[in-house]
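> sequence unknown, structure follows:
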C-alpha cells in the first residue's frame, strides 16, 4: 500500500455519505433533481420514498412527488439490483439497456429450473405482442396471457421474467402515490414515456457504464468498486472504472481498501455535526454500499435488508422507528444521551406531523437498552 495515499477514517466516510445523500443539510431542490442526484431511490415499498425525501428536502410536500409520477417525469421500475426504484424518466431511458443482462440473470437465479427450455427471445416477443394493445397489466395478467404457449413455468416465473427483465416496464400510478394502496400494473416504458429506451452501446464502448460510475460517486463516494457493484448489481463495470480512473482521486479506508472519488465532491470535516434523521425502509444511504460500516454497526446490519426503518443519531443507525395511529414510535438500539434523545423526539414530532397531515405530532421513544 502506498504511504502517500490519504486514509479516510470511518467518521470521515460517514460525513461524506451524509453530505452526498442530502442528510447533513436538507437541500432546496425540486423533487426530480433530488431523485436524479441520488441516482434513484429504492422503492419496492411504495410509500417509503416520501419519508426519504422529507428527510432530505426542505419544505417537502407529498404532491411534489405524486405529481411527478402522474406527469411522467419520475418512473417506478425494476432497475438496480432487480429492485423497484424511483428514477427520473431521463435516467431510466439512458440506463435500462445497460441493466438488461443483469436483470435477466437475477430472475434466472430465482427461476432457473422453472424457465429451463424457455427461449427468452420468443417469450419477450410474445409479451410485447400482448402489451401492444396499450392496456396496463399486472404481472399475473401478462403471464396468463402467454401461459398457453409456456404452461410449465407457472405464472410467477413468466410474469417476473417478462415485467422485471425482458420488457422495460413502468409501474403505473396510482401505485406509488401518497397514501394510496394499489396493485402493480405495468406498461412498456416506450408507451408510458413516449420515448424508446436508449439502445445498447456499441461493443467495446461503455458510455453508460462510465456515467454510472460518476453518478454513483456523486451520491455515495468515496467508495470502493465493490460498493459500486452492490448499488447497481452490475458485474461488468471494471472497464468503466478504469476508463474514468484518471478523472478520480484515490483514498484508502482504515482496512486498506482503495476508495475512489470525484476530486471536487464534498468531503466534510469528520467533526461536522450531524442532525438526527429518520430513514425509510431499504434506504440506499445504507443499501448502496457493500461495506455498510460507515453508517450501520455490523451487529445491526441485518436491519438494512429486513425492511426496518431506522434513525440516524450522529450519522449512524441508533434506533428503529414505526408509525401507528398517528404516533411515531422509536426503539433505541443503544443508550441515547439526554441531548440525543431530545433531538430524536423533536425530529420524531416533525415526522409524525408530516405523516398525519398535521393531525398529530405524537412521538414515543422507548427505553434505551442497557449499555
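Here it is on my side, so go on. As the structure is a computational prediction, the values presented were derived from the model and not from experiment. Numbers count the residues shown, from 1 in each chain.
> CA atoms for contacts and neighbours, from now on please.
Will do.
> just the helices in the chain please.
Applying DSSP state H to the chain gives helices spanning 10-20, 31-37, 48-54, 63-70, 89-111, 120-131, 139-146, 155-161, 189-193, 207-220, 225-232, 238-244, 284-287, 338-356.
> need those in a markdown table (columns: distance to residue 302 and mean neighbour count).
Below are the helices of the chain laid out as a markdown table (distance: least, C-alpha to C-alpha, whole Å; neighbours: other C-alpha atoms under 10 Å):
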| stretch | distance to residue 302 | mean neighbour count |
| --- | --- | --- |
| helix 10-20 | 19 | 22 |
| helix 31-37 | 26 | 19 |
| helix 48-54 | 19 | 23 |
| helix 63-70 | 29 | 18 |
| helix 89-111 | 21 | 19 |
| helix 120-131 | 35 | 15 |
| helix 139-146 | 29 | 20 |
| helix 155-161 | 26 | 22 |
| helix 189-193 | 34 | 18 |
| helix 207-220 | 20 | 21 |
| helix 225-232 | 15 | 20 |
| helix 238-244 | 28 | 16 |
| helix 284-287 | 11 | 22 |
| helix 338-356 | 22 | 18 |
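> try this one side by side with the last:
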C-alpha cells in the first residue's frame, strides 16, 4: 500500500494545477489534444472554450475550433456535474455512461422536474424522444412539444429534459461555433457521431486522466469535478499505481506517477479566462486556485457578482499571481471595443504590463475587424 511521500502546500498545488492546465505558458499543440488532455472544456457558455484555448495556446485563432465543431471532431454534450462540455467524440461516448448517475440525480432531484417524472415510463419517453431526434434534430422546446402530444398531462420542458438527461444527446452547430447562434438544437449522439456509447467504460481510467490534468487531488476533489460519489473504493483499487502526498491539513492527495510538480516559485503570468473554466470548478478544496479556498459561487458573492461580471459583449475571470483575483469584460461602442480589467488584488508593474499586452491580444483575437481597441485596467478593489 502506497503511503504519503511528502507534503504539498497550496502554492505547490497551484503551480502543479496551472502547469497541467497549460496556464503557466502558452503551448503550440493541436486543439483536439488540449481538449482531450483537459478531459473536456466547460462549455455551458459557447464562447468559453474559445477564450480558454486562446489563454493556453500560442497564436490561436477561433476559426479552427469552429471548423472542428462543424466537422464533428469535437462535440458539446452534458457530462461532468450535468453541465455542457466540449469533448472529443471518443470522450463523449466513454465519459457519458460513467457520469450517468450524475444526470439521473439531476433529473430526479431537480425542483422543476422531479415531481413531473414520477410515475412516468421514462424508458418509453426516451425511446420516443430519440426516434423524434432521428427524424430530425430539434430544439428542446420542439422536442418537448412533440412529446407532449403523447403525454399531454406532463410538462413539455420536463419531457425534453428527461431525454436530455437519460440519453446521450449533443448540441449541434451552429451553436458552439465562433459567432454562431445561441439556439440549442439537440441530436442523438450515436446518430450524430455514428458510433455507439462505450459498453464498458473505465472509471479508473477517468480518474487517472483527471489527476493528470488537475492533480494531485483528493478523492473529494475527484468527486467535486465529476459529480460522482463514493469513489474511495475505486481510488483504493488503483492506489498502488498512484503517488500519494499530504496537503497542509494532512489530507491524502493522489497523483499519476508522471504528474509534473513544478517549482512552487515558478512565475505565474496573468491569464484571461472565460466566465467558467474547469480550473476554477474542479476541486472540493479550491485553496489552490481561489483565495481563501472559497467556492466559485462564494467568491462571486464576496465581490457582489452575479456569477461573474455583468454586461459587456464578452466577459470572464482573471488569474493574477496564479489565483482568481479579478474579472474582465469587453464593452462595445459602435466599432470600438474596450477591455475593462478589474483586479481584486494589488497588481505588480510586471503583471500590469502583461495584462495590458495580453489584453490587446485578446481584443485582436476576438474582434479583428474593430476600428479601435483599448485596454483599461481599473484600480484594485
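Sure, I can see it. If you're wondering where the values come from, they're calculated on a predicted model, not measured in any experiment.
> format the helices of the first structure as JSON lines; extra columns: distance to residue 293 of the first structure.
JSON lines is the format used below for the helices of the first structure (distance: least, C-alpha to C-alpha, whole Å):
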{"stretch": "helix 10-20", "distance to residue 293 of the first structure": "8"}
{"stretch": "helix 31-37", "distance to residue 293 of the first structure": "23"}
{"stretch": "helix 48-54", "distance to residue 293 of the first structure": "20"}
{"stretch": "helix 63-70", "distance to residue 293 of the first structure": "31"}
{"stretch": "helix 89-111", "distance to residue 293 of the first structure": "26"}
{"stretch": "helix 120-131", "distance to residue 293 of the first structure": "39"}
{"stretch": "helix 139-146", "distance to residue 293 of the first structure": "37"}
{"stretch": "helix 155-161", "distance to residue 293 of the first structure": "33"}
{"stretch": "helix 189-193", "distance to residue 293 of the first structure": "36"}
{"stretch": "helix 207-220", "distance to residue 293 of the first structure": "13"}
{"stretch": "helix 225-232", "distance to residue 293 of the first structure": "12"}
{"stretch": "helix 238-244", "distance to residue 293 of the first structure": "23"}
{"stretch": "helix 284-287", "distance to residue 293 of the first structure": "9"}
{"stretch": "helix 338-356", "distance to residue 293 of the first structure": "21"}
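> so which of those helices comes closest to residue 310 of the first structure?
helix 284-287 (10.1 Å; C-alpha to C-alpha).
> in the second structure, what stretch matches the closest one?
Alignment of helix 284-287 of the first structure against the second structure: residues 278-281, by TM-score structural alignment.
> what residues does that stretch touch?
For stretch 278-281 of the second structure, the surrounding residues in contact (C-alpha atoms under 8 Å, 6 or more residues apart in numbering) are 17, 21, 41-42, 214, 224-225, 286, 289-290, 295-296, 324.
> which among the residues you listed gets closest to residue 249 of the second structure?
residue 286 (13.5 Å).
> the closest one contacts residue 295, doesn't it?
Yes: contact criterion C-alpha atoms under 8 Å: residue 286 of the second structure and residue 295 qualify, at 6.5 Å.
> compared with the first structure, how much does the match of helix 284-287 of the first structure deviate?
Superposing on the first structure and averaging over aligned pairs (mean C-alpha distance after the TM-score superposition for the first structure), stretch 278-281 of the second structure comes out at 0.5 Å.
> can you tell which of the helices of the first structure is closest to residue 275 of the first structure?
Of all the helices of the first structure, helix 338-356 comes closest under C-alpha to C-alpha, at 8.1 Å.
> what span of the second structure lines up against the closest one?
Under TM-score structural alignment, helix 338-356 of the first structure corresponds to residues 349-367 of the second structure.
> for the longest strand seen in the second structure, buried residues please.
Across the second structure, the longest stretch assigned as strand under DSSP state E is strand 323-333. Buried residues in strand 323-333 of the second structure, defined by neighbour count with 16 or more other C-alpha atoms under 10 Å: 323, 324, 325, 326, 327, 328, 329, 330, 331.
> tell me the counterpart of the third one in the first structure.
The pairwise alignment with the first structure assigns residue 325 of the second structure to residue 318, based on TM-score structural alignment.
> residue 201 of the first structure contacts residue 207, correct?
Yes: contact criterion C-alpha under 8 Å: residue 201 of the first structure and residue 207 qualify, at 7.2 Å.
> quick check, residue 361 of the first structure in contact with residue 346.
No: Residue 361 of the first structure is not in contact with residue 346 according to C-alpha under 8 Å; the separation is 9.3 Å.
> list the contacts for the counterpart of residue 329 of the first structure in the second structure?
Aligned counterpart of residue 329 of the first structure in the second structure: residue 340 (TM-score structural alignment). Going by C-alpha under 8 Å, 6+ apart, residue 340 of the second structure touches 328, 329, 330, 331, 375, 376, 377, 378.
> now the last one. Nearest residue, chain neighbours left out?
It stands for residue 378 of the second structure. residue 342 (5.2 Å; C-alpha to C-alpha, 6 or more residues apart in numbering).
> show me what the longest strand of the second structure is packed against.
Under the contact criterion of 3 or more C-alpha pairs under 8 Å, 6 or more residues apart in numbering; DSSP states H and E, strand 323-333 of the second structure touches strand 314-320, strand 336-343.
> and the contacts of that strand?
So strand 323-333 of the second structure is contacted by 14, 272, 280, 288-291, 308-309, 311-320, 337-345 (C-alpha under 8 Å, 6+ apart).
> got the angle for that strand vs strand 314-320?
150 degrees (axes from the mean of the first three to the mean of the last three C-alpha atoms, to 10 degrees).
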